[in-house]
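Peer 1: Coordinates for the following, if possible.
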Amino acid sequence: MQKKGRTIYQTARLYTDFTQESASERLNISCKSIGAYERGETIPPDEIVIAMVELYHTPWLPYMHLKLNNAVAKKYLPDIQLRDLSSSILDLQVEMDNTNKVQLGMATIGRDNIVDKHEETEWEKYMANLKSLGGALFSVVFSPIQKEKSPVLVHRRFEY
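Peer 2: Predicted coordinates:
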């Protein structure tokens, strides 16, 4: 999920235009530590990630931190796309529509609390659909919002 050497920690800092020096002062850690996190040499401890979230105003950072660094989260949390609010909402609408289309099939299989061998393949498709829906939902929750409308809307893409 990294792009051109950027880590989520560097992306978060650059999104808010902090330098490593100014961020290190506010986070009360060394520039060397920030550099190591941003190069992927070390993983920041949870308390530093919490401080980064609060300093950088990046609510998506703890989710991505867990998704990239925790075996359970890697395996079970849905992937998310970090994009602008309108794109995230459109993706959520598409995923909700897809879920509505398969809802009867899910109910038919699940109403007896048993997924038979001949139902497993179809059930796995439904579960993949729900996981995509969860990812789209988190994408909306973590999308940056503008506090007021501006004459020129700047779309910032998260790249890491």
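
Peer 1: Please count neighbours and contacts with C-alpha atoms only from this point.
Peer 2: Fine.

Peer 1: Would you map the helices across the chain?
Peer 2: Assigned by DSSP state H, the helices in the chain fall at 8-15, 20-27, 31-38, 46-56, 61-69, 71-76, 85-110, 120-141.

Peer 1: any idea how far the residue nearest to residue 115 when sequence neighbours are not counted is from residue 121?
Peer 2: Nearest non-adjacent residue to residue 115, counting by CA to CA, 6 or more residues apart in numbering: residue 109, 6.4 Å away. Distance from residue 109 to residue 121, counting by CA to CA, to the nearest Å: 11 Å.

Peer 1: what about those two, which has more around it?
Peer 2: With neighbours defined as other CA atoms under 10 Å, residue 109 and residue 121 compare such that residue 109 has more, 16 against 11.

Peer 1: how about this one, so we can line them up?
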Amino acid sequence: MNESCRNIYQLARNVAGLTQIEASERLGVSVRALGNYELGNTIPHGDIVADMATVYGAKWLGYEHLRLSTKLGQEILPEIDITDIAKSVLVLQKESGDVDDVKPCMIKIACDGRIDRHEEDRWDEVTKEVFEMAGAALSVVFSR
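Peer 2: Next comes the predicted model:
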């Protein structure tokens, strides 16, 4: 399992103010199973994570579970920072400005419905900025 995935389940439980015993009872799993999830020894099934997100009041947990515990998530989902809503809002504003800066280029390249060979490097820059803005937007959505 991805090392950074090891404690997302424990973090969500702790923020919810639940002990492992309380959480395991509400989730219908053994304390041992919950401990193994929190230690990174086993990856919980998606249904368990959905229950955790509900019980813990942590919508971000499902996103982070997919991002960190699956190869596809690691490849396509942007990193988020949910620790500080004010910072998340400011980063979103900054990233939105960066997208505004590349918008004319994005429109020019996309107008003909294709990306020509000589446009590929610039398009990579455009999509990088859009990807970063997507991560920033999700950080705002999932901030506590």
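
Peer 1: Got a TM-score for the two of them?
Peer 2: Remark: TM-score between the superposed chains equals 0.93 [TM-score structural alignment, normalised by the length of structure 2]; 143 aligned residues with a CA RMSD of 1.5 Å.

Peer 1: returning to what we had before: distance-wise, check the residue nearest to residue 115 of structure 1 relative to residue 126 of structure 1.
Peer 2: From residue 109 of structure 1 to residue 126 of structure 1 the distance is 10 Å (CA to CA).

Peer 1: and if you look at residue 2 of structure 1?
Peer 2: From residue 2 of structure 1 to residue 126 of structure 1 the distance is 29 Å (CA to CA).

Peer 1: Mind checking which of the two has more residues around it?
Peer 2: Using other CA under 10 Å as the criterion, residue 2 of structure 1 and residue 126 rank with residue 126 on top: 18 against 12.

Peer 1: Surely that one is in contact with residue 107?
Peer 2: No: Residue 126 of structure 1 lies out of contact with residue 107 (CA atoms under 8 Å); the separation is 10.4 Å.

Peer 1: Now list whatever residues contact both of the two.
Peer 2: Both residue 126 of structure 1 and residue 107 lack any common contact, where contact means CA atoms under 8 Å, 6 or more residues apart in numbering.

Peer 1: Centroid-nearest residue for structure 1?
Peer 2: The centre of structure 1 sits closest to residue 80, judged by CA atoms, centre = their mean, with a distance of 4.3 Å.

Peer 1: To which residue of structure 2 is it aligned?
Peer 2: Aligned by TM-score structural alignment, residue 80 of structure 1 pairs with residue 80 of structure 2.

Peer 1: ok, and the closest non-adjacent residue to that match?
Peer 2: With CA to CA, 6+ apart, the residue lying closest to residue 80 of structure 2 is residue 139, at 5.0 Å.

Peer 1: need the contact list for that neighbour.
Peer 2: 80-82, 85, 88.

Peer 1: possible to save these as TSV with distance to residue 47 of structure 2?
Peer 2: As requested, the contacts of residue 139 of structure 2 are exported to TSV (distance: CA to CA, whole Å):
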residue	distance to residue 47 of structure 2
80	22
81	24
82	22
85	28
88	28
